[in-house]
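Asks: Here is my input; please provide its structure:
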Amino acid sequence: MKIGSVIKCVIYVFVFFAFAKAYTQESQLDYLSRQEAVRQMLENNFGIKLANNQVSVAENNTSILNSNYLPTVFGLAGANFDRTSSNTDFNGALDQNGNPRPDFEILDAETTRYDASINASYTLFDGLGRYYNYKQLKERYNLSQLEARETIENTMLQLFSVYYEVARIEENLNVLRDALEISKERETRASYQFEYGQVNKLEILNAQVDIVTDSINILNTQQQLRNAQRDLNVVLARELEDLKSTDTTLVFLNELVMESYVEKAKSNNVSLLQAEQDIVITDYEIKKTKGLFLPTIGLTGSYGWNLSNNPASAFFPGTTRTSNTLAAGASLRWNLFDGGQSVVGLKNAKIALDSQQLLKEQLEQQVYRDIANAEGNYKNALAIYRLQEQNVITNQANFERSQERFKLGQVTSIEFRQAQLNLLNAQTTKNAAKYTAKLAEIQLLQLTGQLLNVDF
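Replies: Below is the predicted model of the structure:
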């Protein structure tokens, strides 16, 4: 057998076994659409579940059961037992017959007492403290919803970063496979030409080297793809080895629509909305503190039952006493002076409100900067993608022209390979530019507060 045939067989065996397992796994991959990925993320992601739990806690806190508007009712019950032995000395006192009275001894005299009551208290007025506290809890619930929304937006940005990374690698993998097929065809053509004496052995060896290079590139890319797919499964909280294929088609939003989103960013950005909620909550804190200067008026009531069994004594016979008691009352408490704590608390609450307003102004400046940068990055990335699309068309035409000339023997295999590599680089660069532009669009949507309002 010729040396060239041996080398060719070795290469084909290497390629076959290297790709056999990878191709088998990829053929079993299921397709995961963007909509399905978002659905699974919302249902399974651990961070989102934790954020939803915080919302549930805040919602429970807004219940009437946590408002201090309902009365307090409690029951009391008790039982007492007493066993006493006593001796009474009358110190020479005479009885009705004129005789000295004997000592009166009582052994193990038992006394039992039972009581039970139901008590209720209700605050009619507490300086509006509970009213503003209830309002504050409502605003904290709204704030928790905004915090959950921020968590969802950040997780969605993370999701699409990984999702589009899988898509980019899949597209690159297809490009590399096409390059491998071209190298195989080149090697086959060179083998036929060598048999007929049209080329020397170097052409076959060059093609075989390129086949190995393309095969190694595919293996590395396949491993990158599996790693990215596992990263995607982590975000979705899915089984790590349940690898999925993604959607590589992209549609960019209309520029006029995006501009309208940017104009409305102030009223939709989740960070600014949270800052506004913080101001409202702090304002209610001031109103609560002012309530400390007002009186508190309350009502109390109780109904009680008592039973007492008393043993006989030296002077009285044993008795059993039962009583029922109904009581009601009103109270007023007014702290005329509490050492100045209320005054200090009010001053600090006003300072806290001023600080929240300053933080909001600072945040507004940062958000507007981030939006301006994100908008510029998006437009720049989109323009680069358009240029890269044109670059692929140019390199494709150059490759096809080089391929025709290569078949006619007008260019060398090295020149043909260079044209092939130029096309390969242009295609992978275009893929990277496409997903970079899409991620820039998603980041801009997040900053404008529209990420959850757009269909993917």
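Asks: use CA for all of it now, contacts and neighbours both
Replies: Will do.
Asks: show me where the stretch 101-250 of the chain has strands.
Replies: Ranges of strands in the stretch 101-250 of the chain, per DSSP state E, counting those that start in this stretch, are 104-125, 244-246.
Asks: now the ones you listed in TSV, with distance to Gln390 and mean neighbour count?
Replies: Shown next, in TSV, are the strands of the stretch 101-250 of the chain (distance: least, C-alpha to C-alpha, whole Å; neighbours: other C-alpha atoms under 10 Å):
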stretch	distance to Gln390	mean neighbour count
strand 104-125	75	15
strand 244-246	25	20
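Asks: of these, which approaches Ser27 most closely?
Replies: For those, proximity to Ser27 was assessed by C-alpha to C-alpha; strand 244-246 is nearest, at 10.0 Å.
Asks: compare with the first, here's sequence two:
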Amino acid sequence: MKIKPYILMNFLLFSLFGHAQEILNKEEAIKLTLEHNYGIKIAKNSIEVAENNSDVLNSGYLPTLTGNAGASIDKQDTEGSLSNGDTRIANGAETRRYSASVNLNYTLFDGLGRLYNYRRLKEEHQLSELEARETIENTILQLFTVYYSVAELSENNTALKETMTISKDRLTRAGYQFDYGQNTKLEVLNAEVDINNDSINLINAEQLLRNTKRDLNVILGNQLNQDFDVDTDVNFLFQLDKTDLLEKTKTNNVTLLQAEKNIAISQLDIKTNKAQYLPTVGLVGSYGWNESTNNSPLAFVLQNTTTGVSAGLNLSWNLFDGGTTITRVKNAQINLENQKLLKEQLLVEIERNFNNAWDDYQNKLVIYQVQENNIKTAQNNFERTQEKFKIGQVTSIEFRQAQLNLLNAELSRNQAKYDAKLAELNVLQLSGELLNVQI
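Replies: A predicted model of the protein is given here:
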């Protein structure tokens, strides 16, 4: 009887994949992702850059202060004639000069250009925060897409193992029946073929599960150093209201919020360019020290030292720059109009996407309920077929078909469950509520 090798193979297979592992729950997965995901880290760094750019140190409101210092030495041969006719010669006369100064430059008025630019930097900082939020939302959605893929594959593997157990029992029964002359060798061979197919399916499913877990670990920032399982429980937010979520979509959708920020930035660009029409008034000041020494006998003063403060105002007014400023203002106004049109387009598209996502969510919930009921029917059919198979009232082919029907029903139910949950998350993301609810 050729049963023991198959029993041994299945025992080893279950031993390999059936050991208990650490459970990675949803809360821990979100925590690890927010802390260690590389895309989120980069987004947070971008916020810091935008925050630095929006600081007063980058606003142009503060004065500039520079220091200068210098020293020089001259050696010259000099010959000079006096009024009485005498001639004096100075060979190697040395002149030394030293200087130091502190200079202040401050713009008092630049047509309010600095003000509008400073406000623009603040808007860009807020825009970078929205972009980071979009990155986080997309990453969280990606996280749960892979997380639920692992959960689905885990449940599929459980179903495949149960199918393997049933096939193993069938092979054992067929072997005993053949030994006692109750059936032919064909029944044993059919059972062996089916258990081999089930083994291959399980091996492939386990490999796919391991690969998907690696994908999940990448999203987590490669923080898990050992194998793990995930939580397969799914809770649906049946209290969601379509009208309420649609209103939140129009006010909280991160893409629309970014469009509003781009409109605000474009309005400030127009004001910044118009500021070029006005004059610029600046304040300059300096404090300096100069000293020079001359050992030439021809020099009237051997050493000279000066110190002093100077200050002044300057005005600069570009009366006409060839039309460059006029062109920039016109282009900025056109860009503002484009940003407004883009927001209107986004509003139409996002409302459509929300309605599609909501209908998809409702349909997937119905499909999930249908698949749950189908499981009960398939389970009832299999149990009855199994009882009849044990007393010889159905063939092995009919029994196998009932077994496969139950397996396919379980696999379809698993897929429907996680498809419905992901559809729910997609609705939440569109409405801007993904980060505000308990998933």
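Asks: Got a TM-score for the pair?
Replies: Remark: TM-score between the superposed chains equals 0.95 [TM-score structural alignment, normalised by the length of the second structure]; 439 aligned residues with a C-alpha RMSD of 1.8 Å.
Asks: if we can go back for a sec, nearest to Pro295 of the first structure, of the strands of the stretch 101-250 of the first structure?
Replies: With C-alpha to C-alpha, the closest approach to Pro295 of the first structure among those belongs to strand 104-125: 7.6 Å.
Asks: how close does that closest one sit to the second structure?
Replies: Once fitted to the second structure, strand 104-125 of the first structure is off its aligned match by 1.0 Å on average (mean C-alpha distance after the TM-score superposition for the first structure).
Asks: Packing partners of that strand?
Replies: strand 72-88, strand 296-310 (3 or more C-alpha pairs under 8 Å, 6 or more residues apart in numbering; DSSP states H and E).
Asks: which one of these lies closest to Thr428 of the first structure?
Replies: Closest of these to Thr428 of the first structure is strand 72-88, at 71.0 Å (criterion: C-alpha to C-alpha).
Asks: how much does the closest one stray from the second structure?
Replies: Mean for strand 72-88 of the first structure is 1.2 Å (mean C-alpha distance after the TM-score superposition for the first structure).
Asks: what range in the second structure does that strand sit on?
Replies: Taken onto the second structure by TM-score structural alignment, strand 72-88 of the first structure occupies residues 64-80 there.
Asks: What of stretch 403-414 of the first structure?
Replies: The counterpart of stretch 403-414 of the first structure in the second structure, using TM-score structural alignment, spans residues 386-397.
Asks: Identify the residues contacting that stretch?
Replies: Contacts with stretch 386-397 of the second structure, where a contact means C-alpha atoms under 8 Å, 6 or more residues apart in numbering, come from 187, 385, 399.
Asks: can you check stretch 409-417 of the second structure too?
Replies: Stretch 409-417 of the second structure is touched from outside by 152, 155-156, 159, 234, 364-365, 367-368, 371-372, 374-375, 378, with contacts defined as C-alpha under 8 Å, 6+ apart.
Asks: tell me, what residue is most central in the second structure?
Replies: Thr135 (3.0 Å; C-alpha atoms, centre = their mean).
Asks: Tell me the secondary structure at Thr306 of the second structure.
Replies: strand (DSSP: H, G, I helix; E, B strand; the rest coil).
Asks: Sweet, I'm off.
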